[in-house]
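K.L.:
the following comprises the amino acid sequence and a computationally predicted model.
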Amino acid sequence: MTTIGIIGAGKVGTAVAQLALAAGDEVLIAGSPNALFLEQILAMTAPGARVASLDELAATAELTVLAVPFGKIDTVDLERFTGAVVVDAANHWEPVDGTPKILIGAGALSTSEVVQRRHPGVRLVKSLNHLGYHDMDTDAAPVGAPRRRAVAVAGDDAEASGRVAAFLDRIGFDPVHIGTLAAGGVLQPGEELFGRFVQRAELLAAAGLEGLAA
């Protein structure tokens, strides 16, 4: 049994939790400290998941999924995850988050690069942000299934990216490495891949990696 940590008990966090539980993983979820009745909520949305502290996630999870809005990431003490593998599934939504200058214009960074710069000790991997929670509910499929949905993996740490890819495969998706965190900008809202059902060849083509599609 693998231990998976999830930060955020919203729709994305609980959808990932359901998939991980179905794959036989132990799931620990840390929600907002102000969230009332979190255990009861999880009993309905992700039965089998257990409420845990950030410290427990950092100490025991093989990987942790960051499933909070981009604008709230700074409220999470990610320094506790120095050296740990963290999947950044967050997206920037301009009406909610505004548009920091670092995300626009010449030299703009992807949101995951922003998070990585703020927390350089975290082994950050960008994934799961280009599909919705409802897609997670409906599109997961076992290895060998026809038209298995591809999900991208972007990261600067090869071992961390490989660990995330293995997790994606286990929960029902075809993991596709597309390069560094910077390359992960193609997964964000407004880009061609965002929200689209794609398989491996189409995902690689959209990421400018057609030659790797074979």
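P.N.:
Good, I have the coordinates. Numbering: from 1, shown residues only.
K.L.:
can we go C-alpha only for contacts and neighbour counts from here?
P.N.:
Will do.
K.L.:
do a quick rundown of the helices in this protein.
P.N.:
Secondary structure of the chain (DSSP state H): helices at 11-22, 38-45, 54-60, 94-97, 111-118, 133-139, 158-171, 200-206.
K.L.:
who wins for proximity to Ala152 among those helices?
P.N.:
helix 200-206 (7.6 Å; C-alpha to C-alpha).
K.L.:
and the closest one, what other elements does it pack with?
P.N.:
strand 150-155, strand 174-179 (3 or more C-alpha pairs under 8 Å, 6 or more residues apart in numbering; DSSP states H and E).
K.L.:
for it, buried residues please.
P.N.:
Arg200, Ala201, Glu202, Leu203, Leu204, Ala206 (16 or more other C-alpha atoms under 10 Å).
K.L.:
take a look at this one as well, against the first:
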Amino acid sequence: MSIIGFIGSGNIGGTIARLAVAAGHEVVLSNRRGPDSLAGLVAELGPKARAATPAEAAAAGDFVIVTVPLHAYKSVPVEELRGKVVIDTNNYYPQRDGKIAELDDESTTTSELLQAHLPESSVVKGFNNIYFKHIAELARPSGDAQRSVLAIAGDDEAAKKTVADFIDSIGWDAYDVGPLAEGWRFQRDTPAYGGVYFAEKPTDGGFDVPGRQATAADIEPLLKAAKRYRDM
């Protein structure tokens, strides 16, 4: 089993950490508020979890999950992540992150921004198009007929294999969308974003509805139907 570093330990990070520990992995959690703020989550997760600073979590992890708001991506440690696989869960929300010119003109994608910040790491996009509660709710053992898929994208095939193996260990199958540049196909406001896992349509515009299985056959046509923001 692996040691997984977390840079960001909120809804998404905490949910993945719970599944990881249940699968036998160790986790090293961090956030911007410091290790003491994670005492409750560490106590919940037990002896396979500990809290650290972001740099310490980056150094400790066999691979690392970055799940911080996009506007904070330049705070992600660079040296400690050299040579490592990094899973990026980010989405771009201009109202939260401010305007980012290269995303607004679609000359790059969110995960390519992180990859440029981490030139000697291997970034794989994943866990960005699903409501955090559905990550746990829809997890199923390997071979279960009700298993769902999670989209991933990355430029390094070995890195994607590492991520796919981890996703498998926590109850999901990976669906490889291709290189990082194709990650826009499951970004915010695309057909494969969020709703593919909804059992019913939200009534309040949010995501807090029961989840449903999403197979490769479900997600593939949605990825193909994706449009760039400029074409919406």
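P.N.:
In hand now; what should we look at? This is a predicted model, so every value here is computed, not measured.
K.L.:
what's the TM-score here?
P.N.:
Overlay of the two chains. TM-score (TM-score structural alignment, normalised by the length of structure 1): 0.89; 207 aligned residues with a C-alpha RMSD of 1.9 Å.
K.L.:
one step back: redo the buried residues of helix 200-206 of structure 1 as JSON lines? Include distance to Arg123 of structure 1.
P.N.:
Output for the buried residues of helix 200-206 of structure 1, formatted as JSON lines (distance: C-alpha to C-alpha, whole Å):
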{"residue": "Arg200", "distance to Arg123 of structure 1": "25"}
{"residue": "Ala201", "distance to Arg123 of structure 1": "27"}
{"residue": "Glu202", "distance to Arg123 of structure 1": "27"}
{"residue": "Leu203", "distance to Arg123 of structure 1": "24"}
{"residue": "Leu204", "distance to Arg123 of structure 1": "23"}
{"residue": "Ala206", "distance to Arg123 of structure 1": "25"}
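K.L.:
check those residues and tell me the two furthest apart.
P.N.:
Farthest apart among the buried residues of helix 200-206 of structure 1 by C-alpha to C-alpha are Arg200 and Ala206. That separation is 10.0 Å.
K.L.:
isn't Phe127 of structure 2 up against Ala153?
P.N.:
No - in this structure Phe127 of structure 2 lies outside contact range of Ala153 using C-alpha atoms under 8 Å: 10.6 Å.
K.L.:
okay, these two: which has more neighbours?
P.N.:
Ala153 (29 against 22; other C-alpha atoms under 10 Å).
K.L.:
quick check: closest non-adjacent residue to Asp127 of structure 1.
P.N.:
Wrong residue type there; residue 127 of structure 1 is Ser, not Asp. Closest residue in space to Ser127 of structure 1, ignoring its immediate chain neighbours: Val153 at 5.1 Å, by C-alpha to C-alpha, 6 or more residues apart in numbering.
K.L.:
give the contact list for that neighbour.
P.N.:
Counting by C-alpha atoms under 8 Å, 6 or more residues apart in numbering, Val153 of structure 1 touches Val125, Lys126, Ser127, Ser161, Val164, Ala165, Pro175, Val176, His177, Ile178, Gly179, Gly184.
K.L.:
how many neighbours does the aligned partner of Arg50 of structure 1 in structure 2 have?
P.N.:
Aligning on TM-score structural alignment places Arg50 of structure 1 opposite Arg50 in structure 2. If you count neighbours by other C-alpha under 10 Å, Arg50 of structure 2 ends up with 20.
K.L.:
do the same with Val122 of structure 1
P.N.:
Neighbour count of Val122 of structure 1, defined by other C-alpha under 10 Å: 21.
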